[in-house]
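> Curious how this folds, go ahead:
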Amino acid sequence: MTVPLSILDLAQIGDGEHARDSFRASVEMARAAERQGYQRIWYAEHHNMPSIASSATSVLIAHIAANTESIRLGSGGVMLPNHAPLTIAEQFGTLAELHPGRIDLGLGRAPGSDQQTMRALRRDPSSADSFPQDVLELQGYLTGPTRVAGIEATPGKGTNVPLYILGSSLFGAKLAAMLGLPYAFASHFAPNALDDAIAIYRREFRPSAQLAEPYVIAAVNVIAADTEDEAQALFTATQRKRVQLFVGRGRTFTPEETDLVLTSPAGQQVLQMLRYTAVGTAQQVRDYLDTFTARTGADELMVVSSATDRSAWLRSLELVAEVSDLASPAPSPQVP
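Model (predicted):
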C-alpha cells in the first residue's frame, strides 16, 4: 500500500456474548494490529445497540491503550452534540496525558442512536445546529486559548489532541475544510457522497495550525480469507446479518427468507451500504484497495472488517497486513 492503513473496530457483541467478550477481542485485535503496522484504531459512539459495545468510547479507548504500547487510538467518532465540549476535552485530555502522542479525537454530529435514545441522552433535537461552534470551543480547551472566558480544561489544556471531522455528507467536508482539519468519510456504510465530499474538502481547504494541507481518510469494508470461496461465503453471511439488523427489526429470518429480502427494495438499500467492500484473497483485497486509493486520492484508508465470525475478522486483518507492506505508522497529520 502507498498510504497508511487504519482500523475501525465496531466492538461487536456476538450472539450469546457479553460486552466483556467484545472488549477482550478488541484488545486481542489491537495488539495484533500494533505488531502488523496499522496506523491507528478508532471506536465509534453508538447507543442503545445491543450488538455494539463502544458506547462509552473514551473508557474503551483507555482500556485498549493500557493494554497496548504504541498504536494510535481514538474515536471514530464521538458524537459531540451528545456532550458538553468541556467534558470531552477533559476526557481526551486525560487520555492524552496518560498516553502521550497516541490519542485522536474524531468528531461527528449525528446522535449515534434513534430518536427515543436521543431523548434518553437528554439531547436537544436542535443541538446538531451548534456543532461547528462546539468544535471550536472544544479545540480551544485542548490547544488554547480557551473560547469561554475563565474556563479551562484540566486535564486537556495544552495537550493539543488532534481533531478529525467525520462525515457522510457534504456538511462535514465543508466544515473540515473551513477549520483546516483532517476529514474522515464514512464510505463503509454511506457511500453515495464520497466523491463529492472529497472534492469539496480539497477545493475549499484552508490551512490551520494543526494541518497545512488537506488530509482525507476514507473507510472501506474488507473481507479477506485464504480462498476466494471462503471470502465470498463470509461476505454472504455479512449481507444476511445486515438485512437482519436493518430490515428484520427484531424478527429472526431463515436464510431463505433473508435471501428473498435481499432482492427486495429494502434489501437492495442494505446492499448499497456495502458498495465499497473488498472481498477475496489477500492479493485480491490488496488490488481493490490500491484501485480505491487511486480513484479517491485518499491519504489513508480505514478498513472495517465486517466478517461476522470473529476469527475470520482477525484473519482478514492479518492477511491484509501481510500483503500491504505496512511500515512503521506515520505521524499524525499535524503541523510541527
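> make it CA atoms for all contacts and neighbour counts henceforth
Fine.
> ok, L211 touching L179?
No: with contact defined as Cα atoms under 8 Å, L211 does not count as touching L179 (9.5 Å).
> Tell me the gap between the longest helix seen in the chain and the middle of its chain.
Under DSSP state H, the helix in the chain containing the largest number of residues is helix 19-36. Distance of helix 19-36 from the chain centroid (Cα atoms, centre = their mean, to the nearest Å) equals 16 Å.
> That one packs against which elements?
Applying 3 or more Cα pairs under 8 Å, 6 or more residues apart in numbering; DSSP states H and E, we find helix 19-36 packed against helix 57-66, helix 310-323.
> Next secondary structure element downstream of that helix?
Using DSSP states H and E, the helix or strand that follows helix 19-36 towards the C-terminus is strand 40-43.
> what helix or strand does the residue positioned nearest the centre of the chain sit in?
Geometric centre of the chain, nearest residue: G76, 3.7 Å, by Cα atoms, centre = their mean. Applying DSSP H and E as the criterion places G76 in strand 72-79.
> Touching that strand from outside, list them.
8, 39-45, 57-58, 61, 65, 101-112, 166 (Cα atoms under 8 Å, 6 or more residues apart in numbering).
> cool, and stretch 231-247?
With contact meaning Cα under 8 Å, 6+ apart, stretch 231-247 is reached by 223-225, 250-253, 255, 258-259, 261-262, 266-267, 270-271, 279-281, 306-309.
> Buried among those? Make that a ChimeraX selection.
Filtering the contacts of stretch 231-247 down to the buried ones (16 or more other Cα atoms under 10 Å) takes a single ChimeraX command:
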select :223,224,225,253,258,259,261,262,267,270,271,279,280,281,306,307,308
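> Sort out for me which of the contacts of stretch 231-247 are in strands.
With strands defined by DSSP state E, the entries of the contacts of stretch 231-247 inside them are I223, A224, V279, G280.
> so what's the second one up against?
For A224, the residues meeting the contact criterion (Cα under 8 Å, 6+ apart) are A231, A278, V279, G280, T281, A282, V285, R315, S316, L317, L319, V320.
> so what's it closest to, chain neighbours aside?
Leaving aside its chain neighbours, A224 sits nearest to S316 (4.5 Å; criterion: Cα to Cα, 6 or more residues apart in numbering).
> same deal with the first one?
Using Cα to Cα, 6+ apart and skipping the chain neighbours, the partner closest in space to I223 is V279 (4.9 Å).
> Next: D226.
Nearest one to D226, counting by Cα to Cα, 6+ apart, is T281 at 5.7 Å.
> hmm, who's touching stretch 281-290?
With contact meaning Cα under 8 Å, 6+ apart, stretch 281-290 is reached by 1-2, 222-228, 231, 278-279, 316, 319-320, 322-324.
> One more, please, to line up against the first structure:
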Amino acid sequence: MVQFSVLELVPVREGGTVSEALAASVNLARKAEELGCRRFWVAEHHAMEGIAGGATSVVLAHIGNATSRIRIGSGGIMLPNHTPFQIAEQFGTLDALFPGRIDLGLGRAPGAGPQLQRALRKDLHQASEYFPQDVLELRALLTGDVELPITATPGLGSNVEMWMLGSSLFGASLAAKLGMPYAFAAHFAPDHLDAALELYRRDFQPSAALERPHVMVAMNVFAAKTDQAAQLLASSQQQSFVALRSGNPGKLPPPVAGYTADLPAPTRAMLDHLSQAAAVGNPQKVRADIEAFIRRTRADEIILCGSTYDSQARESSLELTIDACRAVAV
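A predicted model of the protein is given here:
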C-alpha cells in the first residue's frame, strides 16, 4: 500500500508574519499526524521572504514538540550550505529529542547567488562538487561505518534515516550507489522523473540501511469540494512559481480566480508542464490523478506539496486527499 507524506515550505503569506507561518506549519503537522501520514518534511530555503524554513533543524524541533508519532525531517538539507559535522550534530540532537522519528533528506543544489554565498561564507558551487564525499562523511559521523578522527556528539549512533533528494540523474545515481532511499522533486522539476527512477532501480546496491530500492515522489495536490474551488486554491502557488521563474519571488499571494486565463503562452506552458506531477480538483478527480501518477512512477510513497494562502484550506485539502486515497494500492 502506498504511503502519503507532506512537504512543507513554511510559506509566509502576503500580509502575514513568520510567526503565523510557523504556527500554521505546526497545525498542518498535527493534521498530517491525525490523518496517518508517514512523514512531515520541511524544505531548506534561504533569503526568500515568502519561505520561513531556513533554520530547518530548529523548525523541525518546534514541530517535533507539537507532534508525537509522525516522522519529521528535511526535504531537504542542502548539504553544500553546511559542513557534515554541523548536520550530524543537529540531526543527532533531533534524534535524541524525538527518538526513531527523524529523517535527513539531502540535496546537492546550492541554489544561491553571490550574496547568499558571501553570507554563508562558502563557495557553494565548489562545495557542491564535494557532495558525494560529504554524504559519505556525514553517514560515517552518524553510523560509525568509517572511523573518523572526530566524533559528533550528539550524532554518532543516532537512528537517523538518511534520504537522497534529487531532480536529475545525478541524485538517482548516487542514491543507488550508496543504497539510500530516493525522493524525486517532480513537483517543481518533472523533466527527468522517469529516467531517474529507472536508473535508481536498475543500479541500486543494497546497504546496511536499505535492502531494496525505495522511492518517494513529490507532487502538488490541491483538493476541494469542487474543481473550481481547488483551482482557486492552487492559484496562489501558481503565482509564486511564476514570480520565482521571473526572478521576483515574494510572499505567497492571495488566490485569483481564473489566474491562468490571461497569462502569456510561454508562462501557461510552464505551469502546464508542472501539472504532470499535480492533482487539482474534487476528491474523486484528485484520487484518479494520484492513482495514475502512482501507476506511472511505481512510487512506494507520495509526498504531498501545495501551499495555500489560507492555511486552514491546506489542512482541508490534505484531509480530503487522504480520505479519498485511503487504501490506494496501485
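> Could you report the TM-score for this superposition?
Overlay of the two chains. TM-score (TM-score structural alignment, normalised by the length of the second structure): 0.92; 325 aligned residues with a Cα RMSD of 2.3 Å.
> Which other helices and strands does the following helix or strand past the strand holding G76 of the first structure contact?
Sequence-wise, the next helix or strand downstream of strand 72-79 of the first structure (DSSP H and E) is helix 85-98. Applying 3+ Cα pairs under 8 Å, 6+ apart, one finds that helix 85-98 of the first structure contacts helix 57-66, strand 103-108, helix 131-143.
> Save these as TSV, and put in distance to G14 of the first structure and mean neighbour count too.
TSV is the format used below for these (distance: least, Cα to Cα, whole Å; neighbours: other Cα atoms under 10 Å):
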stretch	distance to G14 of the first structure	mean neighbour count
helix 57-66	17	19
strand 103-108	26	25
helix 131-143	33	21
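> Just put those in CSV and tack on distance to P162 of the first structure.
Formatted as CSV, these follow (distance: least, Cα to Cα, whole Å):
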stretch, distance to P162 of the first structure
helix 57-66, 15
strand 103-108, 6
helix 131-143, 9
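> So which of the ones you listed is nearest I217 of the first structure?
Closest to I217 of the first structure of those, according to Cα to Cα: strand 103-108, at 11.2 Å.
> Quick one: average offset of the helix or strand following that closest one versus the second structure, please.
Downstream of strand 103-108 of the first structure, the next assigned helix or strand under DSSP H and E is helix 115-120. Following superposition, helix 115-120 of the first structure is found to deviate from the second structure by 2.4 Å on average (mean Cα distance after the TM-score superposition for the first structure).
> before we move on, back to that, export the helices and strands packed on helix 19-36 of the first structure to TSV and tack on distance to A96 of the first structure?
Output for these, formatted as TSV (distance: least, Cα to Cα, whole Å):
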stretch	distance to A96 of the first structure
helix 57-66	10
helix 310-323	27
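> Those helices: which one's closest to R206 of the first structure?
helix 57-66 (29.3 Å).
> ok, average deviation of that closest one from the second structure?
Helix 57-66 of the first structure sits 0.3 Å off on average (mean Cα distance after the TM-score superposition for the first structure).
> after superposition, how close is the top helix by length along the second structure to the first structure?
Across the second structure, the helix with the greatest residue count (assigned by DSSP H) is helix 227-245. Here the mean offset of helix 227-245 of the second structure against the first structure after fitting is 2.6 Å, by mean Cα distance after the TM-score superposition for the first structure.
> tell me the angle that helix makes with helix 311-325.
Here the directions of helix 227-245 of the second structure and helix 311-325 differ by 120 degrees (axes from the mean of the first three to the mean of the last three Cα atoms, to 10 degrees).
> buried residues in helix 227-245 of the second structure?
Under the neighbour-count rule (16+ other Cα under 10 Å), helix 227-245 of the second structure has 227, 229-242 buried.
> Give the residue farthest from the middle of the second structure.
P149 (32.8 Å).
> The strand holding G76 of the first structure vs the second structure, average offset?
Taken against the second structure, strand 72-79 of the first structure registers an average deviation of 0.3 Å after superposition, with mean Cα distance after the TM-score superposition for the first structure.
> In the second structure, what stretch matches that strand?
The aligned range for strand 72-79 of the first structure in the second structure is 71-78, by TM-score structural alignment.
> Can you give the distance of that stretch from its chain's centre?
Its chain's average C-alpha position is 7 Å from that of stretch 71-78 of the second structure, according to Cα atoms, centre = their mean.
> Pull out the buried residues from it.
For stretch 71-78 of the second structure, burial by neighbour count (16+ other Cα under 10 Å) applies to R71, I72, G73, S74, G75, G76, I77, M78.
> which one of those is nearest K122 of the second structure?
Of the buried residues of stretch 71-78 of the second structure, the one sitting nearest to K122 of the second structure (Cα to Cα) turns out to be M78, at 12.8 Å.
> excluding its backbone neighbours, what's nearest the closest one?
Per Cα to Cα, 6+ apart, closest to M78 of the second structure is G107, 4.7 Å.
> what sits against the equivalent of that neighbour over in the first structure?
If you follow G107 of the second structure across to the first structure using TM-score structural alignment, you land on G108. Residues near G108 of the first structure by Cα under 8 Å, 6+ apart: G76, G77, V78, M79, L80, I165, L166, G167.
> F205 of the first structure versus G108 of the first structure, what's the distance?
Using Cα to Cα, to the nearest Å, G108 of the first structure is found at 18 Å from F205 of the first structure.
> And A11 of the first structure, by the same measure?
Distance of A11 of the first structure to F205 of the first structure, given as Cα to Cα: 33 Å.
> Please apply the same query to R249 of the first structure.
Here the distance between R249 of the first structure and F205 of the first structure works out to 41 Å (Cα to Cα).
> Repeat that for A25 of the first structure.
As judged by Cα to Cα, A25 of the first structure and F205 of the first structure stand 38 Å apart.
> Which one of the two is surrounded by more residues?
Each of A25 of the first structure and F205 has its neighbours counted (other Cα atoms under 10 Å); F205 has more, 23 against 18.
> Could you look up the SS state of the nearest residue to that one once chain neighbours are set aside?
Nearest in space to F205 of the first structure, with sequence neighbours left out and distances taken as Cα to Cα, 6+ apart, is A177 at 3.9 Å. Recorded secondary structure, A177 of the first structure: helix (DSSP: H, G, I helix; E, B strand; the rest coil).
> How many neighbouring residues does A177 of the first structure have?
25.
> That one contacts A199, doesn't it?
No: assessed by Cα under 8 Å, A177 of the first structure is found out of contact with A199, at 10.6 Å.
> intersection of neighbour lists for these two?
Here A177 of the first structure and A199 share no contacting residue, scored by Cα under 8 Å, 6+ apart.
> A209 of the first structure: helix or strand, and which one exactly?
Assigned by DSSP H and E, A209 of the first structure falls outside every helix and strand.
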